[in-house]
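Engineer: sharing a model prediction with you, sequence too.
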Amino acid sequence: MRNILETVTQEIKTVLAHVNETEAIELSELLVQAKNIFVFGEGRSGLMGKAFAMRLMHGGFSVYVVGETTTPSIQKDDLLVVISGSGSSAMITSLVETIKKKEAVLALVTTNREAKVSKDCQNVLHVPAATKYRKSNEPDTIQPLGNQFDQSVHLLLDSIIIYTLEKASDSMSFEEMKNKHTNME
């Protein structure tokens, strides 16, 4: 068991070491500039997106998860952050068309820098991790399916939020963030 834990930890450390810091900082800047932030991901990427949205909310951002019944329409100067290993699902392609019409900003967190929608993105944050597709350019992993991508995205987006909050002059205190945490559990 210890060997597996150490291997998984090293895999994630290696992936995160190869993330382009400039791309991560650019996403942080887009978060700060956005009037509202919308987050989208399908399947397990969607779960990572919901975790990201929750942490943004705790940090005082106006944030919504695409597909929830209380999510408003996206408008100019809003930001959509799409999390997708492949970056190429039909739903993503459809969302990009909406984004372009509304003049909103698009960021893509993906393993696939060459995804068709990347040309429409103001930010592409490349996460060089393995996906369920096991393409030749993806790293080796002992983990099943897209676990390596999911875990890397979770830690990377958490780090971007911490960085963003540290840079903000009006950053929320721990107590203020704690007060935004749900009290209905």
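Structural biologist: Looks like it came in fine. The shown structure was predicted, so the numbers you read here are calculated from the model rather than taken from an experiment. Residues are numbered from 1 along each chain as shown.

Engineer: C-alpha from now on. contacts and neighbour counts both.
Structural biologist: Will do.

Engineer: on contacts alone, who are the packing partners of the longest helix seen in the chain?
Structural biologist: Ranked by residue count, the top helix of the chain under DSSP state H comes out as helix 147-167. Judged by 3 or more Cα pairs under 8 Å, 6 or more residues apart in numbering; DSSP states H and E, the packing partners of helix 147-167 are helix 2-17, helix 21-33, helix 43-58.

Engineer: presented hereafter is structure B, for comparison with structure A:
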Amino acid sequence: MNTLKKTLAEMQAEIRDCLDAVSDQAVEQAVEDILSAGKIVLAAAGRSGAALRAGAIRLRHLGLDAYFIGETSTPPLGPGDLLIVGSGSGRTQSVLAQAVKAQQAGTRLLLFTIHPASPLAESADTVVVIPASSPKAEGPAQAKTSIQPMASLFEQCLFLLM
């Protein structure tokens, strides 16, 4: 097997193993949260933001009232609405500030993260833990390794789950 195919096979195995470890119950709750929401706004920074921006488009294609935060067409959130956040660390400051503001307006919070014991996870209504490796990992997640750089595994799994 050539080097590229071997590397791709390893990456596929990492993604499969990571997604297999995601709680079915948490994903089912996330789906329920999404389907029962009025407006849906997705928020994340960096490459996680790219994954959730694509997720917002997918949700709109499914007929849901979904937006990515910061766009000129993004409406304000309130009771009955949902903010979906992606943060591997669970402590991204810009996203944390957006979550606090949304929750003050009565919005529910759905979080995708590596860290179930983080500031965002503590305030979220639903948490989907993606047990990926990351340089920011703490606790048991710190022991995980990946052939991929930085938090690529988290971002790929986030993209697939959305």
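Structural biologist: Now that the structure is in, tell me what you want to look at. Since we're looking at a predicted model, the values are computed, not measured.

Engineer: alignment lookup: Ser84 of structure 1 to structure 2.
Structural biologist: Superposed on structure 2 with TM-score structural alignment, Ser84 of structure 1 falls opposite Ser87.

Engineer: ok, that match - how many residues close by?
Structural biologist: Applying other Cα atoms under 10 Å, we find 27 residues neighbouring Ser87 of structure 2.

Engineer: between helix 2-17 and the longest helix of structure 1, find me the angle.
Structural biologist: 50 degrees (axes from the mean of the first three to the mean of the last three Cα atoms, to 10 degrees).

Engineer: immediately after helix 147-167 of structure 1, which helix or strand?
Structural biologist: Later in the chain than helix 147-167 of structure 1, the nearest helix or strand by DSSP states H and E is helix 174-180.

Engineer: what are the contacting residues of that next one?
Structural biologist: By Cα atoms under 8 Å, 6 or more residues apart in numbering, the residues outside helix 174-180 of structure 1 that reach it are 57-60.

Engineer: nearest to Ala24 of structure 1 among these?
Structural biologist: Nearest to Ala24 of structure 1 among the contacts of helix 174-180 of structure 1: Gly59, at 17.5 Å, using Cα to Cα.

Engineer: just to revisit the earlier point, filter the contacts of helix 174-180 of structure 1 down to the buried ones.
Structural biologist: By neighbour count, with 16 or more other Cα atoms under 10 Å, these hold 57-59 as buried.

Engineer: tally of neighbours for the aligned partner of Asp125 of structure 2 in structure 1?
Structural biologist: Aligning on TM-score structural alignment places Asp125 of structure 2 opposite Gln122 in structure 1. Residues lying near Gln122 of structure 1 (other Cα under 10 Å) number 15.

Engineer: ok, Thr9 of structure 1 next?
Structural biologist: Around Thr9 of structure 1 there are 13 residues (other Cα under 10 Å).

Engineer: distance of the counterpart of it in structure 2 from Pro149 of structure 2?
Structural biologist: Aligning on TM-score structural alignment places Thr9 of structure 1 opposite Gln12 in structure 2. Separation of Gln12 of structure 2 from Pro149 of structure 2 (Cα to Cα, to the nearest Å): 15 Å.

Engineer: OK, contacts around the closest residue to Pro128 of structure 1 other than its chain neighbours?
Structural biologist: Closest residue to Pro128 of structure 1 apart from its sequence neighbours, by Cα to Cα, 6 or more residues apart in numbering: Thr111 at 5.4 Å. Shown in contact with Thr111 of structure 1 (Cα under 8 Å, 6+ apart): 84-87, 126-131, 149.

Engineer: okay, now the residue nearest to the match of Ser84 of structure 1 when sequence neighbours are not counted: neighbour count?
Structural biologist: Counting by Cα to Cα, 6+ apart, Ser87 of structure 2 lies nearest to Thr113, which is 5.2 Å off, once chain neighbours are set aside. For Thr113 of structure 2, the count of nearby residues is 26 (other Cα under 10 Å).

Engineer: tell me which residue of structure 1 lines up with Thr113 of structure 2.
Structural biologist: So, by TM-score structural alignment, Thr113 of structure 2 is matched to Thr110.

Engineer: quick one: residues contacting that match.
Structural biologist: Applying Cα under 8 Å, 6+ apart, the residues near Thr110 of structure 1 are 83-87, 124-127.

Engineer: next: Arg55 of structure 1.
Structural biologist: Contacts of Arg55 of structure 1 by Cα under 8 Å, 6+ apart are 158, 161.

Engineer: looking at structure 2, name the residue matched to it.
Structural biologist: Aligned partner of Arg55 of structure 1 by TM-score structural alignment: Arg58.

Engineer: how about Thr70 of structure 1?
Structural biologist: Thr70 of structure 1 maps onto Ser73 in structure 2, by TM-score structural alignment.
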